[in-house]
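Participant: Please work out how this folds:
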Amino acid sequence: MATTHSSLSLLSTDLAPAAIGPYSQAVKAGNLIFVSGCIPLDPKTMQIVPGGIEAQTKQALANLKAVVEGTGSAIGKVAKTTVFVKSMDDFATVNGLYAEFFGAHKPARSLVEVARLPKDVLFEIECIATVE
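Facilitator: Down below sits the predicted model:
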């Protein structure tokens, strides 16, 4: 059985949904924070937010922000994101909400359409950020 190496710190915050599987919300390695995929769960109810792609994207981004800030980093320190969508037909909506969320900051990004996401959500996002 593996144990966490002393060079890594497993991080979590109560401001975002708890991990729903055998993983951490985030892991710190050196000055980097690796944030696990954030889906549109309401952190209080642990239920998927209703309202389609717009509501789900906003909630997942809010969850990402809660984890990033809960680790001591900031949205402006996000270096890379990976976005997963159930349908590329939602690209324009997702792209607009993403641009609004990050503002003038433009992290590197990949966006891919996938066949299925956890809990059948429409949107998921993960990131890598720096922290001092």
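Participant: For the rest of this, base every contact and every neighbour count on C-alpha atoms.
Facilitator: Will do.
Participant: Assign Lys65 to helix, strand or coil.
Facilitator: Three-state assignment for Lys65 (DSSP: H, G, I helix; E, B strand; the rest coil): helix.
Participant: I'd like to know how far the nearest residue to it once chain neighbours are set aside sits from Leu8.
Facilitator: Of all residues not flanking Lys65 in the chain, Ile75 sits nearest, at 6.4 Å (Cα to Cα, 6 or more residues apart in numbering). Look at Ile75 and Leu8: by Cα to Cα, to the nearest Å, they are 21 Å apart.
Participant: Would you do the same for the sequence below? I want to compare the two.
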Amino acid sequence: MEKKIIKTDAAPAPIGPYNQAVQFGNMLFVSGQIALDPKDGTLFQGDIAKETEIVMNNLKGILNEAGMDFSHVIKTSIFLMDMGKFSTVNEVYATYFTGNYPARETVQVAGLPRGVQVEISVIAAK
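Facilitator: Next up is the predicted model:
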């Protein structure tokens, strides 16, 4: 099996030496997404709910490019600057799934790229 690089304009271009996602067989490994507008690279900061929505929509764009959607997600990793905002992030996150939720960890971190409040990555499979 070869790895296949997934690239879409529906999510922001990488800001470092990595790809939006890599598919290997039926597995898709999606890099962490932050609240960057895929159209112009504008960073949204402020409201954690809006930040999370942008992140989830970026993930959706990458999943769709690989022929998948959130029903294919088997694992998510959520990185938060403030665990006190977990419930707000969780409310937005939950709207993207319909039952059979993926495995997940949520951790508070000391810092995230560009000073954002939340970063989320996923692993999906067909």
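Participant: Need the TM-score from the superposition.
Facilitator: Superposed pair, TM-score by TM-score structural alignment, normalised by the length of the second structure: 0.95. Supporting alignment: 126 aligned residues with a Cα RMSD of 1.2 Å.
Participant: Might you report the residue contacts of the residue nearest to Lys65 of the first structure?
Facilitator: If you count contacts by Cα atoms under 8 Å, 6 or more residues apart in numbering, Ile75 of the first structure has them with 65, 68-69, 102, 129.
Participant: wait, which of those residues is closest to Ala92 of the first structure?
Facilitator: Nearest to Ala92 of the first structure among these: Phe102, at 15.4 Å, using Cα to Cα.
Participant: Identify the residue of the second structure aligned to that closest one.
Facilitator: Counting by TM-score structural alignment, Phe102 of the first structure corresponds to Phe97 in the second structure.
Participant: Ala29 of the first structure: how many residues sit nearby?
Facilitator: By other Cα atoms under 10 Å, 16 other residues sit near Ala29 of the first structure.
Participant: Then Thr45 of the first structure?
Facilitator: Quick note: Thr45 of the first structure (other Cα under 10 Å) scores 9 neighbours.
Participant: Alignment lookup: it to the second structure.
Facilitator: Thr45 of the first structure maps onto Asp40 in the second structure, with residues paired by TM-score structural alignment.
Participant: wait, is that match part of a helix?
Facilitator: No. Assessed with three-state DSSP, Asp40 of the second structure is coil; it does not lie in a helix.
Participant: Contact partners for it?
Facilitator: Contacts of Asp40 of the second structure (Cα under 8 Å, 6+ apart): none.
Participant: Distance check, the residue nearest to Lys65 of the first structure against Ile39 of the first structure.
Facilitator: According to Cα to Cα, Ile75 of the first structure stands 17 Å off from Ile39 of the first structure.
Participant: Could you do Leu11 of the first structure as well?
Facilitator: Counting by Cα to Cα, the gap from Leu11 of the first structure to Ile39 of the first structure is 17 Å.
Participant: and if you look at Ala18 of the first structure?
Facilitator: Taken as Cα to Cα, the span from Ala18 of the first structure to Ile39 of the first structure is 11 Å.
Participant: what about these two, which has more around it?
Facilitator: Of the pair Ala18 of the first structure and Ile39, Ile39 is the one with more neighbours under other Cα under 10 Å, namely 29 against 16.
Participant: which residues does that one contact?
Facilitator: 56, 59-60, 63, 118, 121, 123-125.
Participant: If any of those residues are buried, give me the ChimeraX selection for them.
Facilitator: Buried subset of these, written as a ChimeraX selection, criterion 16 or more other Cα atoms under 10 Å:
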select :56,59,60,63,121,123,124,125
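Participant: ok, the contacts of Ile39 of the first structure vs Lys80 of the first structure, which is closest?
Facilitator: Nearest to Lys80 of the first structure among those, counting by Cα to Cα, is Ile125 at 10.4 Å.
Participant: And the helices in the first structure, which stretches?
Facilitator: Taking DSSP state H as the test, the helices found in the first structure are 52-70, 91-102.
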